[in-house]
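*Asks:* Here is my input, please return the structure:
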Amino acid sequence: MTENSRLKFKMEQLGLTQRELALAVNDHLRAAGEHDTVSERTVRTWLTGRSTWPRKAKRRALEGVFRCPVEELGFTPPPSNARPKEGPHVFRRTFISSSVGVAASPLIGSRRLTVGAPDVARLRERLDALTALDDQRGGHLELEEATLQGAREALELQKGSASQRIRLRLFSLAASYTTNAAWSCIDARQLDRAQVHLNEALRLAGMAQDSIAQVQVWNATAMLAHQRRDHGGAVAAAQAAQALGATRRDPMVASLAHARTALGHSNLRDGTAALRSLRYAESALLKAKPEPRPSWMQFYGVAELHALTAIVLDRLGEHPAAEAASYRALSALPQHFRRNRALATARLAFSQLHQGEVEQACATTEGVFSLMEGTPLPARMRSLLGDFYRDLLTLAPDASTARAWGDRYRSEWSTT
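*Replies:* Below you'll find the predicted structure:
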C-alpha cells in the first residue's frame, strides 16, 4: 500500500482539507443525480492508497473537482478493470459538458463551481500587473476601474465551492484590489471616491482576517488624510497600522507605519515626535530581512524612507538635510519606479527653493517633466508642482526665473 502523493499535492494546490474535499465531491455527486456520498474516511483511504480506483461516479466527481483525469490524481485501475485509453479530446469533451452544466446553473445549492489556489494565483498575478502599471504611470480612471473589476471577480468566486482558506484569500484579494482602486483615486486627486473605496476595503480586510491587508488600507488612509491636510487623521491612521499583527511580525511593515507617523507629526509641526518616529522607522528597516511580500509593499525600502525623510525634514525647516535625503532617495530608487522618482525630484526642488536656490530649484523640476514624458502627470503630482509654483512666487516674486518657469510649465502642470 503506497501513499497517494499526487492526490495530496493536488489538494494542497487547491487548499482543500479532507473534509472540504469530501464536501466538494458530494456536491458533484448530487449535481450528477447520484445518491452515494463520501466522507472524510473515504478521502483518507484515497490518500493512504487503500483505495486505488474509486467507483465510476466518484471518479467523475473527482475529475470535476480537480479538472483533470483521475489518473493524474494518482489513481490506477486494476488490470482487469482498466478503462480504454481516452484521447485528450474525450476528457475535454466530458469536462466541458460537466463544466457548462455547472456554470449555466446558479452558483447555489449543489451545483457550484470549485474554486481553488489556481484561481487565487490568477487574481494575484493581475493585481501585481496593475500595481506595476501604477508605479509607471500613476493613478488614473482606467486603473481604478480595472482594480474594482478584480475585486468584483474575487467576490464572485465566493459563490463557488471553496475551502475556508481559499475564501479568506479571496476576501484578502478583494480588499487589496479595492485599496489599489482607492490609491489610484488618491493619486488622481479624486479624494471622495477614494474614501468610499477605503471604507469597503477595510470591511473586506476584516472579513479576510488579514492584518497585512489592513495595513495596506491604513497606509492608504494616512495618505488620503495627508492629501486632505487632516494631519491628525494621518497620524491616527498610521498608528492604527502600527497596532496590527503584521506590523509586529515584519520590521519592514513596521518601518513603513513609523515613517507615515513621522510625516503626520511633521505636518503638525511636532518635531520631537516626528524625529522619534523616523528613528523608529530607520531602526525597524535595519532589522528587516528579504522575504516575499505583497506587490503593494515593493515600493517601500531604503529609497522610499529617504524620500519620506526628505519631506519630514523640509517640513521641520531642516532644508539642507532634506536636500541630502532627496539625493539619497534618488540614488537608491529603482528606475522602474518612474512616478516615485518624479515625486522625489519635485521634493528635491522644494528643499533647494527653501534654501533660496531659485535657479537650481527651477532647473531641478525639469527632471519631473522628463521622467513623466509620454504620459499625463497624475493629479497629485500636478498639485505638488502647483505648490512649488506658489512657493516660488512667494519667495522670489520678482525673479525672472520664476516668471520664466511659470510661462514654460504652466500648461503642463496645470492641465496635463
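
*Asks:* contacts and neighbour counts: CA atoms only from here.
*Replies:* Noted.

*Asks:* Surely residue 261 and residue 277 touch.
*Replies:* Yes - counting by CA atoms under 8 Å, residue 261 touches residue 277, with 6.5 Å between them.

*Asks:* And those two? Which one has more around it.
*Replies:* Counted by other CA atoms under 10 Å, residue 261 and residue 277 do not tie: residue 261 has more neighbours, with 30 against 23.

*Asks:* Can you tell me what sits against the host helix or strand of that one?
*Replies:* Using DSSP states H and E, residue 261 sits within helix 251-267. By CA atoms under 8 Å, 6 or more residues apart in numbering, the residues outside helix 251-267 that reach it are 219, 222, 226, 231-232, 234-235, 238-239, 241-242, 246-248, 271, 273-278, 280-285, 287-289, 300-301, 305, 308-309, 311-313, 315-316.

*Asks:* here's the other one to compare against:
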Amino acid sequence: MAMSREVRNPAFRQLRGQRSPGEFAAAIRRAAREIGEQVACDARYIGRVEAGEIRCPNYAYERVFLHMFPGSTLKDLGFSDRGAVRGRGMCPGAEPPGQSESRPQPHTSQNNEESDVLRRAFMAGGSAALAAVSLGFGPAPVPSRRRVGEAEVNAVEAAVRQIRLLDDRHGAAGLYRRAAQPLEAAYALLDAGTARRSAADRLHAGAGELAISVGWLAHDSGRFDDARSHYAEALATARVSGDPALEAHAFCNTAFLARDAGRPREAVRAAQAGERAAKQLSSPRLLSLLTLREAGGWAGLGDRTACSETLVRAKSLFGQGTSDADPEWMSFFVEAELEMLEAQCWSALSDWPRAAQHAERAAELQDPHFARNLALYRAQLADDLVRAGAPDRAAAAGHQVLDLLDQVQSSRIQAMLAGTARRLLPERRAAGVPAFLERHASTPRLV
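*Replies:* Sure thing, here's the model as predicted:
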C-alpha cells in the first residue's frame, strides 16, 4: 500500500475536515459549476495540494476556492502568493497560469508534471523569437530576465491574427498542433510580468484570445475535450483581468461547443452568460451572435417557440449594423454567417426545407476567398437537401464541397459530408448521386 504524503499545507488540509479527498474534490467541482468554471478536480489533485506540490493554483481554481471560502485569501488557504512564484520557471509545484485541470495530464511521475511547468515557463527574448515559436519554427528560447514590453505583446496579438487568417482560409486540422506553441509562449509571457499596466491588459487579452483561437482549432478538428479546456482557460483569464469582451468571446465559443457536443442546455446558459458580459459593451453585432448561439441551444432542446423568438431578437440586433465597439475577431460574422446559423437552428428542429433555404442563401452570400466557410455552408446545404428529399441537389452541393477540400482541412466539414454520403446511399438512382458517392469514397480522409 502506498504511504500517505506528508501534509505541507495544513491550512488546506484543515478545510477538508472529515471529508475524504474524493469527497472534497466533488465539492470543489460543484462549487466551480456554481460560478461557471470548469475544473476536473479529483482526489489526486487534493493530495498534491496538501503535499505542497502545488504552491499556487491556476486562475480557475483560485476563483473556485475564493468562492467556496468567502473572505479568504490564497495565503489563508495555505498557498504562496502568485507573485512569489511568478517568473521562476524552475520552481516545482507552481501551477501554470490559466491551465485548466480538465485537460488530460500525464500521471506517470512528478518529472512529467515538472516538465510541463518548465515547458510553459519560458519567456521569449524578443518579438522575433516569439514570432518564430508562434509559427512553429524551432524550439523555445532560453528564458529572459527582462520584463515583457510592447514588442512581445505585439507578437502575441500578431499570432492571434495569423492563426485566424490561416483558419479562415484553410481550416483547422493542419494548424492545431502548431498553434499550441504560441499559446504556451503567451502564457509564459503573462507569468513573467510586464512593466506597464496597459501592456499587461493587452497581454491578458491577447493570451485569452489566443486560447480561444487554439480552442477553436481543437473544436473544428473534433477534439472537443481539448477545446473545452482551452475555452475554460480563456474564461479564467478574462475574469482575472476583468475583461468583459474576452469573457463574452469565451462564452460564445463555449456555447457553440456545447451545442456541437450535444449539450444544448449548457449552450443556452453559456450564451446567456455571454450576453450578460456583452451588455457592458456597445456592440449590437456581438449581442446578435451570442443570441444566435442561444437560439442554437433552444433548437437543440427542441423548443421551437423559444428558438423562433430568439432568432427574431438576433436578427433585430444584427440589423442595427456595425459599430466601433465590435471586436476584431467578429470579422467573420456577416450576413452569410447569420443565414448559416439560422439554417443550423431549423436543421436541429428537423425543418429541412427551411434549413436548406437559409444554407443556400449563406453559400450564395459567402466571400469565395474564405474557402473554409464556403465549404462549411455547402456541406450544411448538402445535408439539409438530402434530408428534405432532394438527393440530386444534395449530390451537386456535395461535389462543390469536394472541390474545396484540396484547400480546406477541417475534420468537422469532412464529418458532415460523410454523414450526407451515408444518407445518400439509399438514393443511388437519383441523378448525380452515384458519381458523388464514388468521388467521396475516393477522397483522402484527415487523420
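
*Asks:* still on that earlier bit, where in the second structure does the helix or strand following the helix holding residue 261 of the first structure fall?
*Replies:* Sequence order places helix 271-287 as the next helix or strand after helix 251-267 of the first structure, per DSSP H and E. Per TM-score structural alignment, the counterpart of helix 271-287 of the first structure in the second structure is residues 304-320.

*Asks:* contact partners of that stretch?
*Replies:* Stretch 304-320 of the second structure is contacted by residues 284-285, 287-289, 291-292, 294-299, 342, 345, 349 when judged by CA under 8 Å, 6+ apart.

*Asks:* nearest to residue 360 of the second structure, of the residues you listed?
*Replies:* Set against residue 360 of the second structure, the nearest of these by CA to CA is residue 342 (11.4 Å).

*Asks:* Residue 291 of the second structure versus that closest one, what's the distance?
*Replies:* Separation of residue 342 of the second structure from residue 291 of the second structure (CA to CA, to the nearest Å): 11 Å.

*Asks:* residue boundaries of the helices in the stretch 151-300 of the second structure?
*Replies:* 176-192, 197-220, 224-241, 244-260, 264-278, 284-300 (DSSP state H, counting those that start in this stretch).

*Asks:* tell me the contacts of the residue lying closest to residue 224 of the second structure once chain neighbours are set aside?
*Replies:* Nearest residue to residue 224 of the second structure, sequence neighbours excluded (CA to CA, 6 or more residues apart in numbering): residue 218, at 6.6 Å. Shown in contact with residue 218 of the second structure (CA under 8 Å, 6+ apart): 172, 176, 224, 226-227.

*Asks:* again, but for residue 119 of the second structure
*Replies:* Counting by CA under 8 Å, 6+ apart, residue 119 of the second structure makes contact with residue 184.

*Asks:* now do 7 Å
*Replies:* Contact analysis of residue 119 of the second structure by CA atoms under 7 Å, 6 or more residues apart in numbering lists nothing.

*Asks:* Same check on residue 181 of the first structure?
*Replies:* Contacts of residue 181 of the first structure by CA under 7 Å, 6+ apart are 144, 147-148, 197.

*Asks:* how about 10 Å then?
*Replies:* Residue 181 of the first structure makes contacts with 139-151, 175, 193-194, 197-198, 201, as judged by CA atoms under 10 Å, 6 or more residues apart in numbering.

*Asks:* From residue 412 of the first structure, how far off is the equivalent of residue 415 of the second structure over in the first structure?
*Replies:* With TM-score structural alignment as the criterion, residue 415 of the second structure lines up with residue 383 in the first structure. With distances taken as CA to CA, residue 383 of the first structure is found 12 Å from residue 412 of the first structure.

*Asks:* Could you tell me which residues touch both of these two?
*Replies:* residue 377.

*Asks:* the more surrounded of these two?
*Replies:* Remark: of residue 383 of the first structure and residue 412, residue 383 carries more neighbours, 17 against 14, as counted by other CA under 10 Å.

*Asks:* Can you tell me the element the more buried one falls in?
*Replies:* helix 379-395.

*Asks:* Check residue 436 of the second structure too.
*Replies:* helix 433-441.

*Asks:* I'd like the distance from that helix to the chain centre, please.
*Replies:* Distance, stretch centre to chain centre, for helix 433-441 of the second structure: 34 Å (CA atoms, centre = their mean, to the nearest Å).

*Asks:* Mean per-residue distance, it versus the first structure.
*Replies:* Once fitted to the first structure, helix 433-441 of the second structure is off its aligned match by 3.2 Å on average (mean CA distance after the TM-score superposition for the first structure).

*Asks:* For that helix, name the packing helices and strands.
*Replies:* helix 391-404, helix 411-424 (3 or more CA pairs under 10 Å, 6 or more residues apart in numbering; DSSP states H and E).

*Asks:* Compute the inter-axis angle for the last one and helix 433-441.
*Replies:* The directions of helix 411-424 of the second structure and helix 433-441 differ by 150 degrees, with axes from the mean of the first three to the mean of the last three CA atoms, to 10 degrees as the criterion.

*Asks:* Repeat that for the first one.
*Replies:* In this structure, helix 391-404 of the second structure runs at an angle of 30 degrees to helix 433-441, with the same axes, to 10 degrees as the basis.

*Asks:* tell me which residues in helix 391-404 of the second structure are buried?
*Replies:* 391-402, 404 (16 or more other CA atoms under 10 Å).

*Asks:* just to revisit the earlier point, just checking, what packs against the helix holding residue 383 of the first structure?
*Replies:* Contact partners of helix 379-395 of the first structure among helices and strands, from 3+ CA pairs under 10 Å, 6+ apart: helix 164-187, helix 338-353, helix 358-371, helix 400-415.
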